[in-house]
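**Q** output the structure for:
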Amino acid sequence: MTGTALQVEALVQRGAFRLDATFRIEAGETLAVMGPSGAGKSTLLGVIAGLVPLTSGTIRVAERVVDAAPTPRTHVSAAQRGVVLLGQDPHLFPHLSAHDNITFGPRARGVERRAADADADEWLWRVGLAGLGARHPAQLSGGQQQRVAIARALVTKPAAVLLDEPLTSLDAETAGDIRALIREQLTSTGTTAIVATHDAVDAVSLASRLVVLEGGIITQWGPVRHVLAEPATRFAAAVAGLNRVDGHAADGEWVSGELRVEASVAGDAAAIFPPSAVHIDGVDASTWTGALRLDSAPTGRGVWLARVVRLEPTPAGIRVRTTDPDVAVDVTADRAAELGLTNGMPVRLRVDAAAVRIVRA
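**A** The predicted structure is shown next:
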């Protein structure tokens, strides 16, 4: 099986929302699409799959135009364009066994029963469900149902597979297993794929390139490593587990709010650094105005006063969100308790200069 190149030039206007995205995926490549809720990820996949109409633009599958608007209008139906969409819900036929769910696609395309049965048996083995083909969806776990859905998607040898957050509803261990399965099968079959996800692990594990979609437009795209190492927006930085703070550099110093660091660039620029590089201490005041009165002298480069805006749990402790500027700080739970961190509390932050990269905006 050989993947197929996709060329997307999509403009979709749906009420107040506008999607405007242009990119190309090479044959056999997996592209990750990340963005906040409402950014247009599902709309984009729906356009490529033929489920959402174009306002204007062109969709090409292997250089074949399957969608074009406004004139001349072309629209190849979802069933005829060779693109499979797999979402969070596997959408298995409840009245069919796992085996018959997999044979449904080939049989609908005219494959004779014996060959379809043989393909289904092979795919049940490939996805780790050998011996479970007679079970119906209600007799399978969520992870097993997703495995059947993957087999059903790939057995028809599609031109491309679109994965719309297929791991979101699974627990972490099951999601890890399914993620490894998807990578293995996409690689072995050479299937072109787009993975829409909220999880950077999906992008790193499955894709070679990453598109960041925000507010219906592409704000950054490139190799996954490059996008995560030098995020162009605060959202992309959050996905990469980094702080990105926009500011201005002049006379060897970059400034944003109360934060100042040494800089070798000039003009609009951003500071990028991990939350783990920021140290947090309490101040001898319970209010912001009180902290300012006690700390009216300059704090120096890399040291500033901030306010806690919220606390978020992390696997290793607590992420403290602060402002001004907006910076995340990672601390252990016992350190947070020691400081008595609460929303609105003034704190002193210090960032290691060696951990800060200043990049042009």
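**Q** C-alpha from now on. contacts and neighbour counts both.
**A** Will do.
**Q** just say helix, strand or coil for G133.
**A** Taken by DSSP: H, G, I helix; E, B strand; the rest coil, the conformation at G133 corresponds to coil.
**Q** that one contacts L124, doesn't it?
**A** Yes. Contact criterion Cα atoms under 8 Å: G133 and L124 qualify, at 6.9 Å.
**Q** between those two, point out the one with more neighbours.
**A** Between G133 and L124, counted using other Cα atoms under 10 Å, the more crowded position is L124 (23 against 18).
**Q** where does that one fall, secondary structure wise?
**A** helix 113-126 (DSSP states H and E).
**Q** tell me the buried residues in that helix?
**A** Of the residues in helix 113-126, A116, D117, D119, A120, D121, E122, W123, L124 count as buried by neighbour count, 16 or more other Cα atoms under 10 Å.
**Q** just how off-centre is it within its chain?
**A** 33 Å (Cα atoms, centre = their mean, to the nearest Å).
**Q** residue ranges for the helices of the stretch 251-361 of the chain, please.
**A** For the stretch 251-361 of the chain, helices defined by DSSP state H, counting those that start in this stretch occupy the ranges 288-294, 333-339.
**Q** tell me which other helices or strands the last one touches.
**A** What it means is helix 333-339. strand 317-323 (3 or more Cα pairs under 8 Å, 6 or more residues apart in numbering; DSSP states H and E).
**Q** how about the strand it packs on: buried residues?
**A** Applying 16+ other Cα under 10 Å to strand 317-323 flags I318, R319, V320, R321, T322, T323 as buried.
**Q** and the gap between the third one and A328?
**A** I take that to be V320. Per Cα to Cα, to the nearest Å, V320 is found 6 Å from A328.
**Q** next up, for comparison:
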Amino acid sequence: MEKLREGAGREELRADGTTAAVIDASFTVEPGQIFVVMGLSGSGKSTLLRMLNGLLEPTAGQVRFDGQDLTALSARELREVRSKKISMVFQHFALFPHRSVRDNAAYGLEVQGVPRAERERRADEALALCGLAGWEASWPDELSGGMQQRVGLARALATDADLLLMDESFSALDPLIRRDMQDQLLQLQHTLKKTIVFITHDLNEAMRLGDRIAVMRDGRIVQTGSAEDILLRPADDYVASFTQDVDRSRVLTAEAVMDREVRGDEAECDCDTATPDTPFTELCAISARLSHPVAVLDEHRGVVGVVPRQRLVGFLGDAPDPAPVSCDAPRDQGGEKEVARA
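**A** Below you'll find the predicted structure:
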């Protein structure tokens, strides 16, 4: 988003009296994706998010959403986009203490000028989706932290916005409540198929939620890819240092660890085989029952790869590094709706 000198870093720019929060960031978010931006405090991720809805204006470049360049819109046009097409869920809930849970959830609709009966109906539907049916008439201070965050999420969902921006939305919650909120978000996403940009400093959260993940450092995006890409093919030592303590069994699938050199005709066995999306832990259980490698079958029950037991052990880190996985590098594809580039 900030482009002052090609290849210049923060220290060089600071010497000129310039503070660059985000430098040369370019990425595409596909419709229906959860795109996670991950980095340590000060890496520029929250600044990047605020550029996506026009709260901050980039020094150079464009933020394209639904065919529009948001940086070229007037203040009135930008307010219209923010009120109807883009919703934000904040870290610290941002609820109005003098409004009921229902009225908090309906606030975005009130700003749009939606009649009271309709906005209350839509707010109640969003609250029910977030597990808060029966709490509509309560006050925010009567709710736990996790429940308050659910109200914030319901407020974003009630407007039926195309894009949800979530800025460290779960980081203020206790670990167990945080995991519950992650579960809630994944369940909602399975139903609603929203496009979500989610900011976090927690790699485990990023890998659990993200269809694609961008890792930021000192204002730059140093790697973009799936959780498996980040874990198995880190772009540099900085990314590798993030992944060294990650529980790989929670991230990897059969597709990530299988040997693709082996293919075959239709398999007749109805048991003790895997599919490309079989979780790693389930793959280990299957392997433990067999004296031969696990066959990985596609939807037509053709063999697309095999997983030897030693390969599973290697990916858990209990043996020398496994041979490189033979698979194509991910390619970014042009999105139809959400693009941010600079």
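**Q** circling back: where in the second structure does the helix holding L124 of the first structure fall?
**A** Alignment of helix 113-126 of the first structure against the second structure: residues 116-129, by TM-score structural alignment.
**Q** ok, and what's touching that stretch?
**A** With contact meaning Cα atoms under 8 Å, 6 or more residues apart in numbering, stretch 116-129 of the second structure is reached by 102-103, 105-106, 109-110, 133, 136, 150-151, 154-155, 157-158, 188.
**Q** one step back: shared neighbours, G133 and L124 of the first structure?
**A** H99.
**Q** which among the buried residues of helix 113-126 of the first structure gets closest to Q220 of the first structure?
**A** W123 (36.5 Å; Cα to Cα).
**Q** still on that earlier bit, okay if I get the buried residues of helix 113-126 of the first structure as CSV plus distance to I217 of the first structure?
**A** Converted to CSV, these look like this (distance: Cα to Cα, whole Å):
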residue, distance to I217 of the first structure
A116, 42
D117, 44
D119, 40
A120, 40
D121, 42
E122, 41
W123, 37
L124, 39
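**Q** tell me which of those residues is nearest to W221 of the first structure?
**A** W123 (33.7 Å).
**Q** please enumerate the helices of the stretch 1-150 of the second structure.
**A** 10-15, 45-52, 75-84, 101-105, 107-112, 116-129, 145-158.
**Q** tell me the most buried of those helices?
**A** helix 101-105 (a mean of 27; mean count of other Cα atoms under 10 Å).
**Q** which part of the first structure matches that helix?
**A** So helix 101-105 of the second structure sits over residues 98-102 in the first structure, by TM-score structural alignment.
**Q** run the chain-centre distance for the matching stretch.
**A** 30 Å.
**Q** strands along the stretch 151-300 of the first structure, start to end?
**A** In the stretch 151-300 of the first structure, the strands defined using DSSP state E, counting those that start in this stretch lie at 160-164, 192-197, 209-214, 217-223, 243-250, 253-256, 259-262, 267-273, 278-282.
**Q** the last one - contacts with which helices or strands?
**A** With contacts defined as 3+ Cα pairs under 8 Å, 6+ apart, strand 278-282 of the first structure has these neighbours: strand 327-331, strand 346-351.
**Q** Provide the aligned range in the second structure for that strand.
**A** So strand 278-282 of the first structure is aligned with nothing, judged by TM-score structural alignment.
**Q** list the buried ones in that strand?
**A** V278, I280, G282.
**Q** same question, the second one
**A** With burial defined by 16+ other Cα under 10 Å, the residues of strand 192-197 of the first structure counted as buried are T192, A193, I194, V195, A196, T197.
**Q** then the fourth one?
**A** By neighbour count on 16+ other Cα under 10 Å, the buried set for strand 217-223 of the first structure is I217, I218, T219, Q220, W221, P223.
**Q** now L165 of the second structure: how far from R155 of the second structure?
**A** 12 Å.
**Q** over to A323 of the second structure?
**A** Distance from A323 of the second structure to R155 of the second structure, by Cα to Cα: 48 Å.
**Q** same question, Q68 of the second structure
**A** Relative to R155 of the second structure, and taking Cα to Cα, Q68 of the second structure is found at 25 Å.
**Q** can you list contacts of the longest helix anywhere in the first structure?
**A** Scanning the first structure for the helix with the most residues, using DSSP state H, yields helix 172-189. Helix 172-189 of the first structure is touched from outside by 1-3, 28, 127, 143, 146-147, 150, 167-168, 192-193, 202, 205-206, with contacts defined as Cα under 8 Å, 6+ apart.
**Q** circling back: so which of the buried residues of strand 278-282 of the first structure comes closest to A291 of the first structure?
**A** Using Cα to Cα, these come closest to A291 of the first structure at G282, 10.0 Å.
**Q** quick one, what contacts the closest one?
**A** L339, P346, V347, R348.
**Q** trace R178 of the second structure over to the first structure, please.
**A** Under TM-score structural alignment, R178 of the second structure pairs with A175 in the first structure.
**Q** pull the number of nearby residues for that match.
**A** 18.
**Q** and F170 of the second structure, by the same measure?
**A** By other Cα under 10 Å, neighbour count at F170 of the second structure equals 26.
**Q** now E9 of the first structure
**A** Neighbour number of E9 of the first structure under other Cα under 10 Å is 18.
**Q** tell me if it really is in a strand.
**A** Yes. Counting by three-state DSSP, E9 of the first structure is part of a strand.
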